[in-house]
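Undergrad: below are the sequence and a predicted model; questions follow.
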Amino acid sequence: MNYQNTLAYAQQQDNEDKLSYLRDKFHIPTDKKGNPWLYFTGNSLGLQPKTTQQYIQQELDDWAKFGVEGHFEAKNPWMPYHELLTNKMAKIVGAKPIEVVVMNTLTTNLHLLMVSFYQPTKTKFKIVIESDAFPSDRYAVESQLKFHGFNPKEALVEWSPRKGEELLHIEDLENILEKDGDAIALLLIGGLNYYTGQYLDLKRIAELGHAKNCMVGIDLAHGAGNIQPNLHESGVDFAAWCTYKYLNSGPGSLAGLFVHEKHANNKDLPRFAGWWNHNKETRFNMRQPFDVMPGAEGWQLSNPPILSMAAIRASLDMFDEIGMDALREKSEKLTGYFEFLINEIDTDRIKIITPTKTSERGCQLSIQVKNADKSLHQKLTDKNIITDWREPDVIRCAPVPMYNTFEDVFTMVSILKTLL
């Protein structure tokens, strides 16, 4: 792309953008004076689609109208409501419908999945994570190790960047597995790192893990709705992700879960059970022994929370209308322009630590600022620019293709340059 560092160029790109109409489909936050924010934190909480309220209102109306009969008589019957989300969510993460279900929240799902896919022995018990994994993942893994009677100091293996670097090298994971693979039971890797924005090669990770008879799981919290992970093709055993970031489904909304088709009919996998992963044909015959459902639905425990799922459905309908190919195409252009403008700032104080290759990142850029502290983030906030600060010196910014514009990016960088 032949980018130009001018407002006129940014506005021209917005005029030519086939997806520019999407911005009007979202509520853009404003300050107390009614001035719109420049919102770059879709990597923490996506904006609310304007249709979300009517989707939730439909279920509130049906609850008022039908009471318990809404499970069968509502416009969108509640009993199978989660099934309305399956196909569209599967498209987003590149999975088959049998491999996906929406349920619980992210860390809960990771624990439920580790019940099945972390089965340590006395000799094969270690878990590999990134050294800078999201804290919740680290806590989950450490607690699983302790639950099985292992000391995390001995059983937790960290895949680390090289000295003086921020990004991970797949060759280093290969070396870890070559050295210690016979003792490793599970790889649980953040497919897109929350701090650096690095998107890892999931297929290669799965190949390396499986070559040493390890199970492979992926946390896609920062990937779902952002990149195209092609989970089925990747061959990973399981994955989980939240929906409140790039999937725009509201604070604390439900999460997604993937279990590869190769495990779909394995009823011998250990798992926790509840009435919603029991055979739906006999679910309400209360005295039947447990009969687990095939596929990802076999990890559900409870009936779906309809109001949260309504918000997810509003978002997924938008994604289904547009398609991930078109969103990804715009994302690469928009983030590429953002990168170009940052690199145009004439100072040695800033460095982008996110990979340059579009195949190795989503829309987030992590900008490292020398000799900075959180006061820089506050100054941006005072200018109505909402970014995300990560200690010790990184600003995370995500120009989301659904609602951010080229002019947003130009204005943000112009103000950042002034502050620096």
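TA: Nice, I can see it.
Undergrad: going forward, measure contacts and count neighbours with C-alpha atoms only.
TA: Noted.
Undergrad: and the biggest helix by length in the chain, which residues are buried?
TA: Looking across the chain with DSSP state H, the single longest helix is helix 324-344. Residues 324, 327-328, 330-342 are the ones in helix 324-344 that count as buried (16 or more other CA atoms under 10 Å).
Undergrad: show me what that helix is packed against.
TA: Judged by 3 or more CA pairs under 8 Å, 6 or more residues apart in numbering; DSSP states H and E, the packing partners of helix 324-344 are helix 406-419.
Undergrad: next, the angle from the helix it packs on to helix 324-344.
TA: Interaxial angle, helix 406-419 versus helix 324-344 (axes from the mean of the first three to the mean of the last three CA atoms, to 10 degrees): 20 degrees.
Undergrad: tell me the buried residues in helix 406-419?
TA: Phe406, Glu407, Asp408, Val409, Phe410, Thr411, Met412, Val413, Ser414, Leu416.
Undergrad: closest one to Lys374 out of those, please.
TA: Closest approach to Lys374 among the buried residues of helix 406-419 (CA to CA): Leu416, at 13.7 Å.
Undergrad: burial count for the spatially closest residue to the closest one that is not a sequence neighbour?
TA: Once flanking residues are discounted, Leu416 sits nearest to Leu380: 7.2 Å by CA to CA, 6 or more residues apart in numbering. Around Leu380 there are 17 other residues, counting by other CA atoms under 10 Å.
Undergrad: got another, please set it beside the one above:
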Amino acid sequence: MRKLWQGRLRRHQKEQFKYLRLVFNDHFVLILLILFGALLYGYSQWVKALMPAWWLRPALALVLTLLLSFGQLASLSEPADATFLLPQTSAFAQYLFKARRYSLLLPGAVLVLSALASVPLLMVLHFDPLSSGVTLGLTLLIFKDLDLWLQLIDHYGVSRPAWVARLPLFGAGFAALTLGLFLHPAYAMVIALALNLGFRWVVLARFQPAALDWLSLNASETKRMDRLYRFYNLFTDVPGLNSGVHRRKWLDIFLPLVRKTPAHTWSYLYLRGFLRQTTYLGLWVRLVVVGAVVLALIQVWWLAALVAALLVYLVGFQLLPLAFAYSEMVMARLYPVPASQQRAAFQHLTAVLLIVFALVLTVGPLVLGHWLIALSAGAGGLVLAVLFAFWYLPQRLRKKPLMPA
């Protein structure tokens, strides 16, 4: 089992590095650095003006609890394992123990960085930054270790959704973190350690390695990898990945915005595709929420304009694959409409989406009454939206035909 895990891990890491090189290209890294710098600057300015209040402790505990949910068990299992490794079910537990330890690396790094980012807030709450920061980081790691144990045990003869077992853990984590932020994070660390050791003593002592539910394990790993590949698919084509489509009937209120006439055939199709495909609508919503929060923390007008422009560019760049979503659809070649209509329809949809995106970004600063920041962000976003839709996009679409011959 050790050789099996090492072989699969090497193959998995090689495949992930291949996609990560495409995801973190020069443009995306530059955007991330600027956004990260803007977020740090805004966060520092916010902390300087922050006063200790009753809501600060439960709010910080809630944010850290939500971060505990990040990261799933990466078993790297394959569907064929249920057949070819069935006689080795008991021994396969050792394989899953190695997978559990590996699964702790990425969320562990995120939680440690989160604890480090919480140190200024701990100083506002009059805690010693060194001892409170270290114990808070250890608390998060111990709770995440317990979370991964629960995810592992859930595949052994337990016929319930994974969140049913994880929800009480997150509730206990929130209560412990809140208590620790009122007294000292060391108290939260003691509670987390007691829960972790108690779980190992009670549950793992009755662990039955032969009761593995192979179908549940394979389904969980398939869903995890599918989410990961959908993220990669935003930047490059992932072979064999099918975009998810949902009806979303409640979004049909936007469809009458496009008239059902031959002159608007492609406009209607692109709008319906944007609303129904999980990739594009979800990306648009997530980025607009994150962008509004980031802009709410920024107090420099030129930085707000720059961040808004970068966010609009990022959204526009990720919408480009939608232009070719119907290039392999045979029926689209039979539409009695000129080919130029398709390019114009996508250009118009992109312009509308980016302009609306730029306007919604101003909601964050407006809620806090930062009118100058909102005006600067809106202006920067709108300028970039117009340039992207009416200058950059036509050049990109000329290089590659929407309907290949």
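TA: Yep, that arrived. Model, not experiment: these values are computed from the prediction.
Undergrad: TM-score of the superposition?
TA: Their TM-score after superposition, calculated using TM-score structural alignment, normalised by the length of the second structure, is reported as 0.25; 161 aligned residues with a CA RMSD of 6.9 Å.
Undergrad: just give me the closest of the buried residues of helix 324-344 of the first structure to His232 of the first structure.
TA: Checking the buried residues of helix 324-344 of the first structure against His232 of the first structure with CA to CA, the nearest one is Met324 at 15.9 Å.
Undergrad: for that closest one, which non-adjacent residue is spatially closest?
TA: Leaving aside its chain neighbours, Met324 of the first structure sits nearest to Ile92 (6.5 Å; criterion: CA to CA, 6+ apart).
Undergrad: re earlier: what is the most widely separated pair among the buried residues of helix 324-344 of the first structure?
TA: Met324 and Ile342 (26.2 Å).
Undergrad: sorry, back to before: doesn't the residue nearest to Met324 of the first structure fall inside a helix?
TA: Yes - counting by DSSP: H, G, I helix; E, B strand; the rest coil, one finds Ile92 of the first structure located in a helix.
Undergrad: what number of residues lie near it?
TA: Neighbour number of Ile92 of the first structure under other CA under 10 Å is 23.
Undergrad: look up how far Leu106 of the first structure lies from it.
TA: Note on Ile92 of the first structure: its distance to Leu106 of the first structure, by CA to CA, to the nearest Å, is 17 Å.
Undergrad: with Leu145 of the first structure instead?
TA: 19 Å.
Undergrad: and for Phe66 of the first structure?
TA: Distance, Phe66 of the first structure to Leu106 of the first structure, using CA to CA: 32 Å.
Undergrad: again with Glu207 of the first structure
TA: 24 Å.
Undergrad: higher neighbour count, the two?
TA: Using other CA under 10 Å as the criterion, Glu207 of the first structure and Leu106 rank with Leu106 on top: 25 against 16.
Undergrad: right, and the more buried one touches Ile218 too?
TA: No - judged on CA atoms under 8 Å, Leu106 of the first structure makes no contact with Ile218 at a distance of 11.3 Å.
Undergrad: quick check: neighbours shared by the two?
TA: Common neighbours of Leu106 of the first structure and Ile218 (criterion: CA atoms under 8 Å, 6 or more residues apart in numbering): Ala240.
Undergrad: now do the one helix or strand Gly171 of the second structure maps to: everything it contacts.
TA: Using DSSP states H and E, Gly171 of the second structure maps to helix 162-182. Contacts with helix 162-182 of the second structure, where a contact means CA under 8 Å, 6+ apart, come from 57-58, 61-62, 65, 68-69, 143, 147, 150-151, 154, 185-188, 191-192.
Undergrad: equivalent analysis for stretch 105-123 of the second structure, please.
TA: Counting by CA under 8 Å, 6+ apart, 47, 64, 67-68, 70-71, 128-129, 132-134, 136-137, 140-141, 144 sit against stretch 105-123 of the second structure.
Undergrad: and the two most separated of the residues you listed?
TA: Gly71 and Asp128 (29.3 Å).
Undergrad: of those two, who's got more company?
TA: Gly71 (18 against 13).
Undergrad: in the helix ranked longest in the second structure, what's buried?
TA: In the second structure, with assignment by DSSP H, the single longest helix is helix 129-153. For helix 129-153 of the second structure, burial by neighbour count (16+ other CA under 10 Å) applies to 129, 132-153.
Undergrad: do stretch 16-33 of the second structure as well
TA: Quick answer for stretch 16-33 of the second structure (16+ other CA under 10 Å): Tyr19, Val23, Ile31.
Undergrad: need the next SSE after the helix or strand that contains the last one, C-terminal direction.
TA: Read that as Ile31 of the second structure. Using DSSP H and E, Ile31 of the second structure sits in helix 26-48. Next helix or strand after helix 26-48 of the second structure toward the C-terminus (DSSP H and E): helix 56-68.
Undergrad: same for that following helix, what does it pack against?
TA: Going by 3+ CA pairs under 8 Å, 6+ apart, helix 56-68 of the second structure lies up against helix 105-117, helix 129-153, helix 162-182.
Undergrad: for the helix or strand following it, which positions count as buried?
TA: Counting by DSSP H and E, the element after helix 56-68 of the second structure in chain order, helix or strand, is helix 81-84. Residues Asp81, Ala82 are the ones in helix 81-84 of the second structure that count as buried (16+ other CA under 10 Å).
Undergrad: helix 81-84 of the second structure packs against which elements?
TA: Applying 3+ CA pairs under 8 Å, 6+ apart, one finds that helix 81-84 of the second structure contacts helix 214-232.
Undergrad: show me what counts as buried in the helix it packs on.
TA: Trp214, Ser216, Leu217, Asn218, Ser220, Glu221, Thr222, Arg224, Tyr229, Arg230, Tyr232.
Undergrad: and the residues you listed as CSV, adding distance to Trp284 of the second structure?
TA: Formatted as CSV, these follow (distance: CA to CA, whole Å):
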residue, distance to Trp284 of the second structure
Trp214, 36
Ser216, 32
Leu217, 32
Asn218, 30
Ser220, 26
Glu221, 26
Thr222, 25
Arg224, 21
Tyr229, 18
Arg230, 14
Tyr232, 16
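Undergrad: show the subsequent helix or strand relative to the top strand by length along the first structure.
TA: The longest strand of the first structure (DSSP state E) is strand 184-190. Per DSSP H and E, strand 184-190 of the first structure leads on to helix 202-211 as the next helix or strand towards the C-terminus.
Undergrad: report the buried residues of that next one.
TA: Using 16+ other CA under 10 Å as the burial criterion, the residues of helix 202-211 of the first structure that qualify are Leu202, Lys203, Ile205, Ala206, Glu207, Leu208, Gly209, His210.
Undergrad: please consider this matter closed, and thank you.
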